[in-house]
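[1] Curious how this folds, go ahead:
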Amino acid sequence: MNLLSVNNVGKAYRTYRSEWQRIANWFYIPTKASTEHWVLRNINFSIRAGEAVGIVGQNGAGKSTLLKMITGTLEPTQGNVQVNGRIAAILELGMGFNPELSGRQNVYHAAGLMGFSTEQISDVMNEIEDFAEIGNYFDEPVRTYSSGMQMRVAFAVATAFRPEILIVDEALSVGDSYFQHKSFDRIREFQRQGTTLLIVSHDRGAIQTLCSRAILLENGSVLKDGAPEEVMDYYNAIIAEKENSTVQVRELADGSKQTRSGSGEASIASVQLCAENGQLVEFVSVGDRVSLKIKVAINDAVPELVVGYVIKDRLGQQLFGTNTHHMKTVLTDLQPGEVIEYRFAFDANFGPGSYSVAVALHANDVHIGSNYEWQDLALVFNMINISKPEFVGVAWVPPSLEYSR
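    Next comes the predicted model:
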């Protein structure tokens, strides 16, 4: 069953030559706007019960506008949104809070607007206060709060009662690290209990950890809808390639989607993972010394070349990355026809499982700007534990142990 359906939704902001024309438009009397700016157009998707979906896109793509229409705080210009269940939303920081009221008073006000009675709110007030952890400030005016304190109270009240649909905008990014962990733990618990999640974030890790699907908005339209890793790889590519003209996606033999982009002055000729004896390896024992060999072909004059790589787990979360800029090894004034082979040697201190490597060729410290080539899934390898004591997780960080009695 679909808990949420967005059907051909669009939002336009219009200006009129006179207030009379604006009023006439309210009553569906045909009038022509002097200007019309569409923020969103032809948005279609649905979300099933229990699904977790991330909404990503650059600033101005229409993410916040879409969420406001889903929550009913903004009317679409065209199309409709169907919601089958109670929504709890955390959108703009402190939205709906009265700065002159205390945190406790604002909880009654905000939860009342969500449809809960005073008695219901009183029953969970202690839990909200304990979760927010702002001490005596809970009974002080909200105008005295920091942004992080506002976030704590807003999240605590929005999640005091488990909703069918939980919508979280970028607001969580203002919280401190401790409260972010605490908030994500509650979100995961809601997911286990069947809550549908819709989250907007620029945090790749949050999207890929929490979500089973991601939707990419670009210029007010849905550009891509699919697996989080595939969508985030594509998003990363279009950030580097503002005109999107060189972004390519191809399906590999195992069904995964590889994203490539770049202007082509330099290209990735090969990527190999080798054991200490130089042999190519696909399976690596935990802790073994390996070398990542990246061969680069220079196709046009390149004033500066930086080569970098990122190792990701099977969910696409970045575990480690570096580049030759950070390693103080930048080559300059390269000419067409040159071939350079880089060898990055490291101990493979990763846990058992499947991993991938993304490789980037660019100038400066990051690939945004002069992106010669970016290639996700350039290499896939598997870690196995042959000789190490049993452990869990994605990193091999064995401790020393001392104890006293």
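
[2] going forward, measure contacts between C-alpha atoms and count neighbours the same way
    Fine.

[3] Strands of the stretch 151-300 of the chain, start to end?
    For the stretch 151-300 of the chain, the strands defined by DSSP state E, counting those that start in this stretch cover 165-168, 196-200, 213-218, 221-226, 248-251, 257-261, 266-275, 283-285, 289-298.

[4] possible to save the ones you listed as CSV with distance to Gly353 and mean neighbour count?
    Below are those laid out as CSV (distance: least, CA to CA, whole Å; neighbours: other CA atoms under 10 Å):
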stretch, distance to Gly353, mean neighbour count
strand 165-168, 31, 23
strand 196-200, 27, 24
strand 213-218, 22, 22
strand 221-226, 23, 16
strand 248-251, 22, 13
strand 257-261, 19, 22
strand 266-275, 16, 19
strand 283-285, 10, 19
strand 289-298, 16, 20
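
[5] mind putting the ones you listed in a markdown table, distance to Lys11 included?
    Compiled in a markdown table, these are given as follows (distance: least, CA to CA, whole Å):
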| stretch | distance to Lys11 |
| --- | --- |
| strand 165-168 | 20 |
| strand 196-200 | 18 |
| strand 213-218 | 14 |
| strand 221-226 | 11 |
| strand 248-251 | 30 |
| strand 257-261 | 31 |
| strand 266-275 | 41 |
| strand 283-285 | 51 |
| strand 289-298 | 46 |
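
[6] To check against the first, give me the structure of this:
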Amino acid sequence: MSGTLFVQGVGKSYRRWESEWLRVASWLGMPVKPSEENWVLRNINFAIQPGEAVGVIGQNGAGKSTLLKIITGTVRPNEGHVVRTGRIAAILELGMGFNPDLTGRQNAFHSAGLMGYSQQEIEAAMPEIEAFSEIGEYFDLPVRTYSSGMQVRVAFAVATAFTPDLLIVDEALSVGDSYFQHKSFERMRRFREQGTSIMLVSHSLADVKSLCDRVILIERGEVLKDGPPDAVVDYYNALVAEKENAQHTIEQSRSREGWVTTRSGTFEVTVASLGFHDPKDGKKLGILQVGNEVDLVLEAEVRGEVPRLVLGYMIRDKQGHVVWGTNTWHTNQVVNGLTAGDRVIYTLKFKCTLGPGSYSISPALVSSDTHLDNNYEWTDNMLVFDVVNFDHPVFIGTNWLDAEFSVSRTRAAGELE
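    Below you'll find the predicted structure:
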């Protein structure tokens, strides 16, 4: 059976009652009001179709964990309902409720049994669980001797030992080492190719972008955005900055080529122009060639009193992965004491070592090494450009290496050519 999930009008509140009698009366359906009511989720609606990978993002306290507990049935909603089909595997908390006095193997048997698998099925899968977790002799030692990363290894190995119809993963993987995170995401990608639905809750926006077909942004217990990963993740980044900056606005649009432009800031400083130029004659360049020298020129227009100005750049590929980035804070080139009417011209000289394909430039005009202090203007994907390869050997990837082969051959008689 394919895994589907329908969340319809779900709301959850935590209530305080003046007496236990009133609490019991509410359980019986009597029309009584609590003395205090705090809604952590309200009017949550979305669906996950078979084979779809959906990410859920939001700041701490937004209601993500409560939503997952409702979906998995460990918490009941006060309103709305959840419809699930197929077999569900979920990793919501570190250790999945492991008993610290039992071994990893014993906990694996227990957890898989709670998931509905028979003794025979678990015994057949145990060698794969042990191999995937890669904790060696610790698999037969008490879990209390495990590090948090080792617990995650066993928990994920158990949850994915049998191909589920719906896999739900919370932040647990974030405590694992980079090797196991990569290994786990490869398994999730394989599950998705096989038709498993995936729901991933993570603060790692790069992971969400790379794995998910869709992203849901939860803010203050409500669904604020539900759409393509690039649009929702960029909007979330701008929203975080908005909370730290007064008079902050967010604008978002999608070009015909499919790139999403997200512009946010207070706009005391804005980008007047941004483009590539040939360093030899200053002519504008629309397309870059692999290996050529190029100037990226940005002119900033100051519209108010700006004590300190920093320019940051991010170069992204078509999939939204950051290829390169830095800012003038890190290069010790901060501009101080600007007033309305001033202009600042930044020229970044570099050799194009990008691979053939489409890329974007995201400039940020801020006051320090982060956009959270003063975000004057941050525009994701402001400049989109293509890179072509005319005169270098064919290669793949997002980066060109200035490298060449050295080939030697030894004949059978031992004579070197």
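
[7] Val83 of structure 1: which of the strands of the stretch 151-300 of structure 1 is closest?
    Smallest distance to Val83 of structure 1 across the strands of the stretch 151-300 of structure 1 (CA to CA): 9.0 Å, for strand 165-168.

[8] average offset between the closest one and structure 2?
    For strand 165-168 of structure 1, the mean distance to aligned residues of structure 2 following superposition is 1.0 Å (mean CA distance after the TM-score superposition for structure 1).

[9] Quick one: residues in contact with that strand.
    Contacts to strand 165-168 of structure 1, defined as CA atoms under 8 Å, 6 or more residues apart in numbering, come from residues 3, 67, 85-91, 195-200.

[10] could you redo the last one with a cut-off of 6 Å?
    The contact list for strand 165-168 of structure 1, computed with CA atoms under 6 Å, 6 or more residues apart in numbering, reads 87-90, 195-199.

[11] and which of the residues you listed is nearest Thr159 of structure 1?
    Ala88 (7.1 Å).

[12] Need the nearest residue in space to the residue mapped onto the closest one from structure 2, chain neighbours excluded.
    Aligning on TM-score structural alignment places Ala88 of structure 1 opposite Ala89 in structure 2. The shortest distance from Ala89 of structure 2 to any non-neighbouring residue, by CA to CA, 6 or more residues apart in numbering, is to Leu167 (4.9 Å).

[13] Also Phe390 of structure 2?
    Gln289 (6.9 Å).

[14] Can you find the partner of the one you found in structure 1?
    Match for Gln289 of structure 2 (TM-score structural alignment): Ser285.

[15] Its match contacts Ile384, doesn't it?
    Yes: between Ser285 of structure 1 and Ile384 there is a contact under CA atoms under 6 Å: 4.9 Å.

[16] want to throw the contacts of strand 165-168 of structure 1 into TSV with distance to Lys182 of structure 1?
    As requested, the contacts of strand 165-168 of structure 1 are arranged in TSV below (distance: CA to CA, whole Å):
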residue	distance to Lys182 of structure 1
Ile87	21
Ala88	18
Ala89	17
Ile90	16
Thr195	17
Thr196	19
Leu197	17
Leu198	18
Ile199	16
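
[17] what's the closest of the residues you listed to Phe45 of structure 1?
    Leu198 (12.2 Å).

[18] Point out the other helices and strands that the helix or strand that contains Trp378 of structure 2 packs with.
    Take DSSP states H and E as the rule and Trp378 of structure 2 turns out to sit in strand 375-380. If you count contacts as 3 or more CA pairs under 6 Å, 6 or more residues apart in numbering; DSSP states H and E, strand 375-380 of structure 2 packs onto strand 260-265, strand 357-366.

[19] so the first one corresponds to what in structure 1?
    Read that as strand 260-265 of structure 2. Going by TM-score structural alignment: strand 260-265 of structure 2 matches residues 257-262.

[20] Between the strands of the stretch 151-300 of structure 1, which one is closest to Glu19 of structure 1.
    Using CA to CA, the nearest of those to Glu19 of structure 1 is strand 221-226, at 30.5 Å.

[21] ok, back up a step: what separation do you get for the residue nearest to Phe390 of structure 2 and Pro34 of structure 2?
    68 Å (CA to CA, to the nearest Å).

[22] And Phe191 of structure 2, by the same measure?
    The gap separating Phe191 of structure 2 from Pro34 of structure 2 is 45 Å, by CA to CA.

[23] Among these two, which residue is more densely surrounded?
    Remark: of Phe191 of structure 2 and Pro34, Phe191 carries more neighbours, 20 against 14, as counted by other CA atoms under 10 Å.

[24] dump the residue contacts of the more buried one.
    Neighbours of Phe191 of structure 2 in contact, by CA under 6 Å, 6+ apart: none.
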